[in-house]
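**Student:** Sequence first, then the predicted structure, then my questions.
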Amino acid sequence: MLAGVFFWNIGPDKQTATHHQTCGTFKRSVDLGCYVCNRLWVALTLDERCVVSSLVESESNFSSDATEVSTYGARTNSVQNCVTVASFTEGGLYGHPGCYLLQLAFNASAVLPPEMVPGRKYWRASFLLQQLNGPPPSNITERLPESTKSAETLFIARSWIEECAAKHQRCNAFTGEQGWCPTRLLDCGPFKNSEPCCRLIETDSISLNGPYMTLSHCWGRTDCLKLTTDNYAKLLHTIPLPLLPQYLWIDSLCIIQRGDELADWLREVKVMGQVYLNSFCNISAANAQDGNHTLFSSRNPDTLYPQTVDLTVDGHASLYLVSDFRFWETEVSRAPINARGWVLQERLLSPRVLHFGERQILWECREKDAAEIYPEGLPHKISRSAARFKDLAPDHHIANNNTGSNFAAYRSWVQIVRAYTACELSFPGDKLVALSAIAKAMRDILRDEYVVGMWRRYLEFELLWSVSGNRTGSASRPDTYRSPSWSWAAVDGEVNPSLPDVETADLLIEVVSLELEYSTDDNTNLVQGGWLRLRGALKQLMLVRHRSSNTCSYEDWDMFVNGEHVSVPTESSYGEPQPHVKLDALHDHFEEQNARDALYCMPARVRAGDNGSIYILILEVDDLKRGVYRRIGLARGWGKEVKEKFLARSVRGDRFPCEEYRDGLHLIRII
């Protein structure tokens, strides 16, 4: 089923129109099975769905007549008060000539309380409209059962596993250690004369007769069953469970979680990467909120399938197939399980992942992505991220034997860090630990020194990370020490890592030396302290709230360098000043720091050309006498005027706090 919004006469220009004017019509369309409304619904967050549902219940004038789709597609520029908005664009702009792109927006400001609106995305769902000259593609499966707990669904899962094990060369190229297995496993069968159950086994005292699988799950806020020193002996005897693979590894049940002062956890976390790398397959409880929820789900199968629609384009009627352009992102990348920081390395290192999603099961291995509705693999035209997630895995890259300079692998690391920092950790202190297995694998490929989430070879570039988004309040620094301030690992929140570059001529800084103090002998693990010595040209800085700003976004700050106002207005409609200042954590003001000359900055990189960007590290003095600083942010400016101001030599530069001053450059220490 599709709503009437599709029966427009499409022209060559982008068109925007109201879609649903009320929560009532939107939710009614979802319940009636409209394909695009259901795809938009599943793209909403859980709290957004709850608000929409509660508003529907409270609408006093709600009636069956009010929920019809007759209000859809009204051409108007007044979309501010609509619940959802539609936009049509030529597909050629997205690499799909001859197609059209339909985007649906969720107008959070018209639905949610004001305090919930900031940071919400506007455009949520995208659909590709492909002209059909024959029947729909044959790679779409027949009608699915109404539950993923069905023989048909499990048959599809088994066929993926068997195909991968028999035919996929990359998936079967063994990258682990022959014969390796975890310290403990759950033995889940086979069963003969007893009810389905399993027991904890110690693998050094038993001979395994098959491979093992792993389970990724959300711990949630409820107290689920965990292995402790108190129940250890009992779980060695039996754990009542439904039918599972014979050997299964679950972190909560195969690592002691309480009773031994973390001794077992600290030992097992060092081999966590091997657990997943050597497994046969990872089972992902993608939609289960906690251990009390099932892997399986009920669904309305009719809302899952791409639909066909008659469209009139420039006066010519044609049949088009409407399919979710962001299918994989919606079903897998944004699943609750993949918001967990620990799960990123579980998903990346496992050779195969079977996702039990909210609406269907999905398959992900080193050679194939598939879903129940696309059992033979995703259609080519369905957009995924710039690279398949599995292509970011360390085994996908082959290091250069001569130099170890593998730029593809470095770029993959940048994408991994960006995805990882967007995830959540129940314990912020796990920031480096939960990424350590991938870091170890990548270190072997890059043949480089790992430096608290970054790499020594291109460290000057990697120091130029920034927090994501427009709002500096989106990131914060933890209460407990975790990393030096110059690493992205020192902040909680999503970051934009800096890409390494072959060209080093535009660098204005040099890392002279560094030292890190680790909690263990593992340099991908917990850090107790550290510093680096950086050479560059210091500038004295003041940061002043921009006079027209009343929020804490990146454009809030005017920069004064060596007493001169260097910020200039941009040409945007907001006219905010640039350089744009991205603070690592929220600051209301810097009056106290400005008064005691505690802020400095250091131009770090400049791109060629008058319009090329300049990147500036923002620092705060920690020890005036010894020239010790902490990083507090990054600024980016552009244009000849701005660059000349930052690159001019400081008249009183010899008086700035530093270890050494020579030829206009300062040697400082950043902690």
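**Tutor:** Sure, I can see it.
**Student:** alpha carbons only for contacts and neighbour counts from here, please
**Tutor:** OK.
**Student:** quick one: which helix or strand includes the closest residue to Pro394 other than its chain neighbours?
**Tutor:** Excluding the flanking residues, the one nearest Pro394 by Cα to Cα, 6 or more residues apart in numbering is Met442, at 5.4 Å. Assessed by DSSP states H and E, Met442 sits inside helix 436-446.
**Student:** for Lys643, same thing?
**Tutor:** If you go by DSSP H and E, Lys643 is part of helix 640-647.
**Student:** One more to weigh against that first structure:
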Amino acid sequence: MCDVYSNGYCNICATAAKDGSEGLFRDRKPLQVQQGWFQTASDEDDHCVFDAYAWAKEVENSVLTSRAWVCQERLLSRRNLHFGSKQLFWECRDHEASETFPKGVPEAVFKRSIVKSEVKVLLNSIDKCQADMSFKGAQIWEEIVQLFMRSNITFKTDRLVAIGGMANAASQTIGGKYLAGVWENHLLSGILWNAGYNPSKTSKFSLAPPETQEFIAPSWSWASFNAEIDFPPPRTHRSEGIEQFLQILETHVDLAIDNPFGKVCGGYIKLKGEIASATCYQPKISGSQLSSQDFEILFGRDGRELESLSSTLAYYDFEDMTEIDHKEVYLLPVCRLPSWYDTWEVRALILFPTNRARWEFRRCGVFIYSTDEAHEDLMSECTSFSRGEKYESSEFGRQDDGKFIIKIF
């Protein structure tokens, strides 16, 4: 698919069609696509009247572009010719145009689209695999994934296949191993995604044993999620301050076929870091319907509230919290990184035991805070938990430096 769409001369899109039974052409009113010019009584300047939302209505919000498979096809194609309901639209990696604006759609209309110059940077970079280019490419990849996860896909098991061609093309710029949608060279930001802001599409994922579910991807991969996602705020440069709280010891993915950009049937990451024990619980509030975001966290095995961490954000990877209500979970601080408006944030993974072997977990959410006091308190909880665990002279568990080696599946 990567070769077909990226080497094609032009992709012709029936963008106004509701399904495959409809064609390219529509009855149109030519006057609707013409620019209207006028002058006001107060000045002699020419003013233009046009539909500022035409691109959004006819291209970005069409049934066609809402499909996950089309997301990849559109991004890979060098040129797309959209047959809309009222006019033709054109896009390539350098230019966007329409019948209303044949020389180029104004930025105010087109605004910012990922189809524009960023994909050109990712696919056509002459500095392939250099560190700065890999960093920029990874950030563009995260934007592509966010766009892709807003799209609809009929079979969730096709998710990695439906973006595999794009991943294959991007691999030349980003470099390194591709692990079920996440790049090994940029693993930390890749596993710190969180549920997006569209409650109507919240995943109904359940924490049943993995063998009873239709496996799509390891829990740390965004591909295992069934709704929109967000990644941490983008950094301006790869060297911009990140304080890492763990070591990545090993990564592994089991491929379903001999194609790193296709389906997977298993995988894990092996990490060494500090962890804290906690409990998720549902507050008893009568007369209201709670979502997973209303669940609160008590710290330590004795279930203590910490005021400094009471205003933190916890994004869970599912809506049905029955499986972990009043159950022990673990917090794994991952890194401190720049956030919006010259601030910073710490992101920690929320982990739930697999119940197959000790120190084996699945990701069930991400925990975010942004104050020094909150960070000191969480790291203190990590120290307390470590002191309560015996040193295990084995591959996993507490090590002699007080940190823990764990696997996340």
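**Tutor:** Happy to help now that I have it. Since this is a predicted model, take the numbers as computed values, not measurements.
**Student:** before we move on, back to that, what is the helix holding Lys643 of the first structure packed up against?
**Tutor:** When contacts are defined as 3 or more Cα pairs under 8 Å, 6 or more residues apart in numbering; DSSP states H and E, helix 640-647 of the first structure packs onto strand 599-606.
**Student:** one more time with 7 Å, if that's ok
**Tutor:** In terms of contacts (3 or more Cα pairs under 7 Å, 6 or more residues apart in numbering; DSSP states H and E), helix 640-647 of the first structure is not packed against any helix or strand.
**Student:** In the second structure, point out the residues matching that helix.
**Tutor:** Using TM-score structural alignment, helix 640-647 of the first structure lines up with residues 372-379 of the second structure.
**Student:** Show me which positions of that stretch end up buried.
**Tutor:** Ala374, His375, Leu378, Met379 (16 or more other Cα atoms under 10 Å).
**Student:** same check, this time on stretch 538-554 of the first structure
**Tutor:** For stretch 538-554 of the first structure, burial by neighbour count (16+ other Cα under 10 Å) applies to Leu538, Lys539, Gln540, Leu541, Met542, Leu543, Arg545, Cys552, Ser553, Tyr554.
**Student:** what would the residues you listed look like in JSON lines with distance to Leu266 of the first structure and secondary structure?
**Tutor:** Formatted as JSON lines, those follow (distance: Cα to Cα, whole Å; DSSP: H, G, I helix; E, B strand; the rest coil):
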{"residue": "Leu538", "distance to Leu266 of the first structure": "42", "secondary structure": "coil"}
{"residue": "Lys539", "distance to Leu266 of the first structure": "44", "secondary structure": "strand"}
{"residue": "Gln540", "distance to Leu266 of the first structure": "44", "secondary structure": "strand"}
{"residue": "Leu541", "distance to Leu266 of the first structure": "43", "secondary structure": "strand"}
{"residue": "Met542", "distance to Leu266 of the first structure": "44", "secondary structure": "strand"}
{"residue": "Leu543", "distance to Leu266 of the first structure": "43", "secondary structure": "strand"}
{"residue": "Arg545", "distance to Leu266 of the first structure": "45", "secondary structure": "strand"}
{"residue": "Cys552", "distance to Leu266 of the first structure": "40", "secondary structure": "coil"}
{"residue": "Ser553", "distance to Leu266 of the first structure": "40", "secondary structure": "strand"}
{"residue": "Tyr554", "distance to Leu266 of the first structure": "39", "secondary structure": "helix"}
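**Student:** out of those residues, who's nearest Tyr35 of the first structure?
**Tutor:** Proximity of those to Tyr35 of the first structure (Cα to Cα) peaks at Ser553, which lies at 37.0 Å.
**Student:** and the closest one, what is it in contact with?
**Tutor:** Neighbouring residues of Ser553 of the first structure by Cα atoms under 7 Å, 6 or more residues apart in numbering: Asn470, Arg471, Thr472.
**Student:** In the second structure, which residues correspond to the next helix or strand after the helix holding Met442 of the first structure?
**Tutor:** Counting by DSSP H and E, the next helix or strand C-terminal to helix 436-446 of the first structure is strand 450-451. Per the alignment by TM-score structural alignment, strand 450-451 of the first structure matches residues 178-179 in the second structure.
**Student:** Can you get me the centre-to-centre distance for the matching stretch and its chain?
**Tutor:** Here stretch 178-179 of the second structure is found 15 Å from its chain centre; the criterion is Cα atoms, centre = their mean, to the nearest Å.
**Student:** Neighbours of the aligned residue in the first structure for Arg112 of the second structure, how many?
**Tutor:** Matched to the first structure by TM-score structural alignment, Arg112 of the second structure sits across from Ser385. Residues lying near Ser385 of the first structure (other Cα atoms under 10 Å) number 10.
**Student:** Compute the distance between Ser385 of the first structure and Val52 of the first structure, please.
**Tutor:** Ser385 of the first structure is 29 Å from Val52 of the first structure, where distance means Cα to Cα, to the nearest Å.
**Student:** about what we covered before: state the distance from the residue nearest to Pro394 of the first structure to Ser436 of the first structure.
**Tutor:** Distance, Met442 of the first structure to Ser436 of the first structure, by Cα to Cα: 10 Å.
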